[in-house]
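In: Below is the sequence, then the predicted model.
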Amino acid sequence: MNTTCPYCGVGCGLIAGPGGLTGDAAHPANRGKLCVKGATLGLTLDDRDRLTTPTIGGRAATWSEALDHAADRFAAAIAEHGPDSVAFYVSGQFLTEDYYVANKLMKGFIGSGNIDTNSRLCMASPVAAHIRAFGEDIVPGVYADFDEADLIVFTGANAAWCHPVLFQRALRAREVRGTKIIAIDPRRSATADLADLHIPIAPGGDLALFAALLNLCAERGVLDHRFIRNHTSGFDDALIAARTAGHGIDDALFDQLADLVATTPRMVTAFSQGVNQSEIATDTINAILNLHLATGRIGKPGATAFSLTGQPNAMGGREVGGLANQLAAHLAFDDPAHHDLLRRFWQAPNLARRQGLKAVDLFDAMHQGRIQAIWIAGTNPAESLPRSNYIRAALERCPTVIVADCWPTATTARAHIVLPAAGWSEKDGTVTNSERLISRQRAFRSAPGDAKPDWWMFTELARRLGHAAAFDFANPAAIFREHAALSAFENNGARRFDLAPLAAIPDEDYDALRPLHWPVAPGDQRLFTRGAFSTQDRRARFIAVTACPRAIAASGTITLNTGRLRDQWHTMTRTGRIPALMAHRDAATLDLAPPDAERHGIGTGDLVELTSADGTITLPARLDAAQSAGTCFAGMHWTQDQGSAGTINRLIGSARDPVSGEPAFKHGIARIRKIEPLWHGIALCRSAAIARLKPAIGAVWSRTPRVGGLIHLRFTGTAPLSQGTTCRTLAATMFDLQDTIETVDYADAKCGVFRLAALNGGSILLLLHVARDHAALPTVEALEQRFSQALGSLDAGALLIGRGASRAVPTGRIVCVCHQVSEPAIRAAIAAGRLTTIEAIGAATKAGTGCGSCVSELKGFLRHECVAAE
């Protein structure tokens, strides 16, 4: 059965068969290739810990009871406080059909614009910029442009890690046609490491750089004046504004970049969260679009500006109007004709007349008591939104919080009604990827328990609110037909989003639907090849943007950048359960540039307290020469389930782009200081229940799944152990150990050594070691070795031995997850074979021969070993 991957916006095709999940060679997005996350999707089909039954106030309920209660709460809030007192907050994990029903219900029949999506956090700025420039939210290019470009510029996009299958196409283009690859990024990311040229700009420097490039192209006479004259407006003002911009980088480096840009007509500029998540994001994207419009590099083979979507269906959500500032089907709130068209199509006299609250504003309104009921689905705002502590308080203040999800999260923990949702592999519908390619996502297994798809839940809510006739959908195909019909209704070419040929698609054809681009029409899949933009006069708009100097950071502060890691996804409810995906980065760290670390006396592994105006967290440092001085980086994925640091979003403030409302996740301001550890600990546990640590253990801790269902825990004490501490009291402080569990222990309180084993029915449940000196602790491999042995073959002393008494050798960090190749194995192979190329490493170890995401690290090992040999 053909389906698609639920991770990034590349939208890779998959085949689900008896042998597992494989890449779909016939799917145009990936041609059979998968990244390591996609390749391990089969391991996520584990229903342990899934939500399977509706609950009300923590009590199990039937669907009828839960939906009746939800509808009563919504109806009561609307009756007493009006339609703007309720809201939906949904997700790019939705299928288009889920999105369509939710949006139609809130805007069309409840009569409020208060539906927003977590795509606000990653894609709202491209939407705003596209509409300003093109008149419609449109990505003009297609993935084939990466194959046909002579120059590919990645700006604010670590595609080697975040869109790896698409990045592999860029690398192949370099092999086949000599394509040059440029990475613009404050960090020397994996993408920058593999690029031909890295431009290390200051955070937020993209706008000034692209404005300077526009001015440079004008000075060199390489603008497409015919295209500007025939198909655009506003050029003169945009160029005047660009002339005020300094490029902000080394002059020689700018000259290199400028020469390539000025002399290479086949140029793709791909941008993502590094650009999008900024207070000046919309202007920055318009600066990129200005450059492409001025040079005529739009809608042509190998020439386009390309927004790389973060989620698998963020594009589909934008099509149906899932953002609070959209109506539906690329119709706009501020156009009376659009409002009238949609009112008539939906037969919705109560259609919302004004934009709703965007994500950050929505939770502000909740905190202030203006939102009386909210339905959250497929997303975890208690962890993923900025100011996480504030967001949690807002949820706790709201009279009615309804959450539909697949797994328990920090958000479901604060819900009054929890609804079990069907997830990927269990529900049917469509998704649209970054290149406007619509694909079917198909169910190939049953949902556990009573879990249901989101479109069904919203349809049932609509019926209970009195709107049954407008939501008489029998299946996803019926929803898709209405969605397609709306896109075509009185369109007449005014909007490029048009699915007219699919408006009457039979169920059997929908079931068999193969990937296709919109607009669904014969001809080139690229848009704007001959101009004809979606504005009233069919001309693209240049936007005059000004690059204002960023405020100088206060002395002693550091710029906090957050983002994705190679093998993880969002808040790790799916990927965090797979040991193989935790092997590359197994715990939260703060990446620091060596000069900043040296100034604070910090080394790798030392504890760092990171403080912003919104909170404080403590986590281990990781020194990284790829980090630019004055900045630090933390992965966005970690939550309170994986460690004491919780989410880094606790430290991100409410600053956001004034046009798009997208939060500035890349530009936090913080202070750092070193924390001296007082003790260290390691534990290995067989029981997930025992491994749920108590919150006040006086230590920084992390939790990582290991192969075989074991759980690895690490501790670094920040508060002294109390006098009279024993092994049992220490273990009881950390874990939920029942009194009936048998324990054996060893303690030397004077030396600060405590060791305990918890046993049950002849098997080991827990091994815990605590010591003042980290070097005295055993390795996790040594503890795993003890778990693997029959308990009868071990005496109590053998269970509690420390470092040095075990022959288990640390395996080291896994670099190549596809083939489980560790860093020590790679370094040993390089040294033994005197290897000098990535290909040679692959031949010797298989590292780098899978998805390719680890190639930049292999390149770093080669550099290091060559220097060492010299």
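Out: Sure, I can see it. For clarity, every value in this text was computed on a predicted model and none was experimentally measured.
In: only C-alpha atoms for contact and neighbour calcs from this point on.
Out: OK.
In: May I have the secondary structure class of Leu768?
Out: What DSSP: H, G, I helix; E, B strand; the rest coil gives for Leu768 is strand.
In: putting a second one here so we can go through both:
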Amino acid sequence: MKLSAIPTTVRTTCPYCGVGCGVRAQVGQDGALAIAGDEAHPASQGRLCVKGSALGETVGLEGRLLSPMLRAGEGLHEASWAEALDKVAGGFRKIIAEHGPDAVALYVSGQLLTEDYYVANKFMKGYVGSANIDTNSRLCMSAAVAGHKRAFGEDLVPGCYEDFELADLVVLVGSNAAWCHPTLYQRIVRAKEARPGMRVVVIDPRRTATCDLADLHLPLKPGSDVWLFNGLLGYLATQGALDSAYVQAHTVGLGEALDAAGEAAFLAPGGREAALLDVARACRLDPQQLLAFYELFANTEKTLTAFTMGVNQSSSGADKVNAIINCHLATGRIGRPGMGPFSLTGQPNAMGGREVGGLANMLAAHMELDDPSQRAAVQAFWDAPRMADKPGLKAVELFRAIEEGKVKAVWIMATNPLVSLPDADQARRALEKCELVVASDIVLGTDTNQLAHVLLPALGWGEKDGTVTNSERCISRQRAFLSKPGQARPDWEIVCEVARRMGFSGFDFTAPQQIFDEHARLSNWQNGAGSQRRRVFDIGGLAGLGRAEYDALEPVQWPVRRQGEDTQRLFGDGRFAYPDGKARFVATRARLPAHLPDAEFPLVLNTGRVRDQWHTMTRTGRSVKLAEHVPEPFVDLHPQDALLCGVKAGELARVTSNWGTVVARVRHGGGIARGSVFMPIHWSGQTASDARVGAVVNPAVDPVSGEPEFKHTPVRVEPFGVHWYGFILSRAALPLREAANWTRIQGAGFVRYELAGRKPFADAAHWARKLLQVEDDDADWIELEDRNGGVYRAAHLVDGRIEACLFVSQRQDLPARAWLAQMFCKESLSPQDRSGLLSGRAREQGVDPGPTVCSCFGVGRDTIRIAIEQHGLKDAAAVTACVKAGGNCGSCVPEIRALLGEASIKAQ
């Protein structure tokens, strides 16, 4: 199905991470989408990471949900919008009438636009009368929200991206920014190149690509962040590094925070050395490296500390956040250029969702759900019939309540909880039992949608219109440049239609501009009136925009109290959002993670992202460019742990916890300490047979924020024994019922499957034909079998063109995939090509580039390695000049430097 273009270049924003990069998009007459960075957007200044650059490959309509669907028995059938909306509205209305408003819930997403989020929140909290609306941002950012509110009195990020360039010391905590926030990381890289005296410290249990920039890497013990920053606070206090005047004038509670941080241990005779040793032991760090970090922090006024999932995703996440903020408050390093604590959000509109109260314990416009006067203010503004008066269920407890039958209807929007939630098999059980499951989505085939009773087709990126807010509080327009496909509708419109069918007024919006206007007016509504404190979040200056002004809205950082205002930094005047204007120190006491390793589960699982994929790969999994850097799910562990577990690099292993099990390829990335393992989060039931990492993750949550502990699950790793390994390249998608394990990877004109089996096959040709769905006995079929060596190879051709090929071996000595992929670009295979297929080797030398390193330009490891050796290349810039690798987004530069290092060692 051909894309329908809106003819012009459209300025919009990237739909991936919270950096919020600006994008210029244009669809050509041939349907091809041209993507470029927007030089005028302040967040990214014209740069895009490889995921953003590949957006043009992700907007096709294959697999899209394009009409409403209803489930009847085991099957789905298309329905009209009227049928589907009546089903949702009638189901919700019936359940509310019988069981009350808390028997229904919404589970939404940071992928929604602010206008979508606003309408959904208004619908649930003001009209249904329940706060049972939570978001997948609970899984990544709620600890930061809780930390901000405790410290500042409101959920506020003080700084801006410019601070990363102005800082003399950048501390990255639990953040692999090189892969997860690439364009922001590149700003740090350029700043450090311009000012070599600038220092970067990375605090992370793993040695990640981000450490390539680091002057110091502290590989702390997983979960020990509070020990580290409490120790820093105690050290600062005893070194005379606190800003006593600032603390006295602008803060409350330092004494209690110092007591909790163990200041007394530092003050005891000989205490500094002993206390440092205690912290080093607790964090499993070298004492000299720990002292070096403490001295750097103490002696560098312009210090910025950025943190993300490695801090937030913990059963003590809020305390970790506050332990970091405490150190900045104590030194007065906040609200001024080049300094402050900085929460990096994970999703494109996680902050926009927070602005409108998208979490179950919040109200819109940063008002408080547990404050009767603020509830009354919102109810009056909305003219709401019944206002939620208590917090709703947070994500993990929501799905428990569904399984227990307390919540009988759930509407899931723009997220895939059966993959992304911890203890994900419990989420599956919950939806299997739920009376009514509604899903608004852009794709049909997801793990969650397989259990939905009603599927509602939503607009995707490039089709929908509205605003998002990035990590630095910058509101940007996300503009449509594609026509609406099929019967898909914007999420806000779908919610409004259901609300009207339930008899609710207040949902007569006809355009996103009207919703944004109401959102802006609410932010200013009774703000600071009477005895109420003035909320910092205020975009009243953007109220009253006409459609043309809304369409032309330029990026702007809130608060925007008056038209034309833009606010880079908060707290520069020393006033915070508490009624007395003072920030709060939070006494944070170090505690152990909720679940500790033991004899049965001796290793600690850490989860996270890889460079070229996003969430559950609904979008990025469609891109050929993004497929090859990390094509398969993997488990990364230390070689000595692998030896003890009986697993080998390149083979499959089973990873098991108390909650579930997954299977992945073993690798030794070289950056992980003994006792820990790492797995990426991206694979779902559509892209791998058994790699939903959420099924393994423990469901423990932070008691303050409700954020789950994705970074610390006790597991064991053991061999996943198979009889053979293999792979398939096929133009058609295949059902792989015969394989014990498989992964699906998108190729250029074909689908690639990596697979393994436990059963030997007696008749290889019969088995292979069945697997590749070749039923014609006279088909053009070529094959080679070595029974003694356990090798089988086959290919199916039609009119001389390859349709599919299969390679199987009892060992892992399978042919390289890259040169085989080139066969699918040919209209007809030559005799030499056919011979090469069966021999498993390219007939031409130098055609296999090896595993992808630079996805932007498709440059492989072997291409770079050969260039380094043949041309004597000495640095990454020389590699870029020679083979282009590293010349676009820069995300692959750490890997290029690693190859340069290997070449240097080899040459010695």
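Out: Done, it's in. Remember, it's a predicted structure, so these values are computed and weren't measured experimentally.
In: Show me the residue sitting in the middle of the first structure in space.
Out: Centroid check for the first structure by Cα atoms, centre = their mean gives His570 as the closest residue, at 4.3 Å.
In: does that one really touch His637, like I thought?
Out: Yes. Contact criterion Cα atoms under 8 Å: His570 of the first structure and His637 qualify, at 5.3 Å.
In: Which neighbours do these two have in common?
Out: Taking Cα atoms under 8 Å, 6 or more residues apart in numbering as the criterion, His570 of the first structure and His637 both touch Arg564.
In: hang on, Leu43 of the first structure packs against Ile578?
Out: Yes. Look at Leu43 of the first structure against Ile578 with Cα under 8 Å: they come within range, at 6.8 Å.
In: Neighbour count for those two, which is higher?
Out: Ile578 (21 against 16; other Cα atoms under 10 Å).
In: Quick one: map Cys140 of the second structure onto the first structure.
Out: Using TM-score structural alignment, the partner of Cys140 of the second structure in the first structure is Cys122.
In: Return the residues in contact with that match.
Out: Gln273, Asn276, Gln277, Thr309, Gly310, Glu662.
In: do Cys160 of the second structure as well
Out: Counted by Cα under 8 Å, 6+ apart, Cys160 of the second structure has contacts Glu472, Arg473, Gln568, Arg569.
In: how about a cut-off of 7 Å?
Out: In this structure, Cys160 of the second structure makes contact with Glu472, Gln568, Arg569, judged by Cα atoms under 7 Å, 6 or more residues apart in numbering.
In: Is the second one in contact with Pro559, as I believe?
Out: When you say that, I think you mean Gln568 of the second structure. No. Counting by Cα atoms under 7 Å, Gln568 of the second structure stays clear of Pro559, with 9.0 Å between them.
In: Secondary structure element for Gln721 of the first structure, which one?
Out: You called it Gln, but residue 721 of the first structure is Leu. Taking DSSP states H and E as the definition, one finds Leu721 of the first structure inside no helix or strand.
In: ok, it to Leu800 of the first structure distance?
Out: Note on Leu721 of the first structure: its distance to Leu800 of the first structure, by Cα to Cα, to the nearest Å, is 20 Å.
In: what about these two, which has more around it?
Out: More crowded of Leu721 of the first structure and Leu800, by other Cα under 10 Å: Leu800, with 22 against 16.
In: which element is the closest residue to that one other than its chain neighbours on?
Out: Nearest residue to Leu800 of the first structure in three dimensions, chain neighbours excluded: Arg755, at 6.1 Å (Cα to Cα, 6 or more residues apart in numbering). In this assignment (DSSP H and E), Arg755 of the first structure forms part of strand 753-760.
In: what packs against that strand?
Out: Strand 753-760 of the first structure is packed against helix 727-734, strand 742-748, strand 763-771, with contacts defined by 3 or more Cα pairs under 7 Å, 6 or more residues apart in numbering; DSSP states H and E.
In: related to what we said a few turns ago, the residue nearest to Leu800 of the first structure contacts Ala771, correct?
Out: No. Look at Arg755 of the first structure against Ala771 with Cα under 7 Å: they stay out of range, at 8.7 Å.
In: With neighbour numbers in mind, choose between those two.
Out: Neighbours were counted for Arg755 of the first structure and for Ala771 using other Cα under 10 Å; Arg755 has more, 27 against 24.
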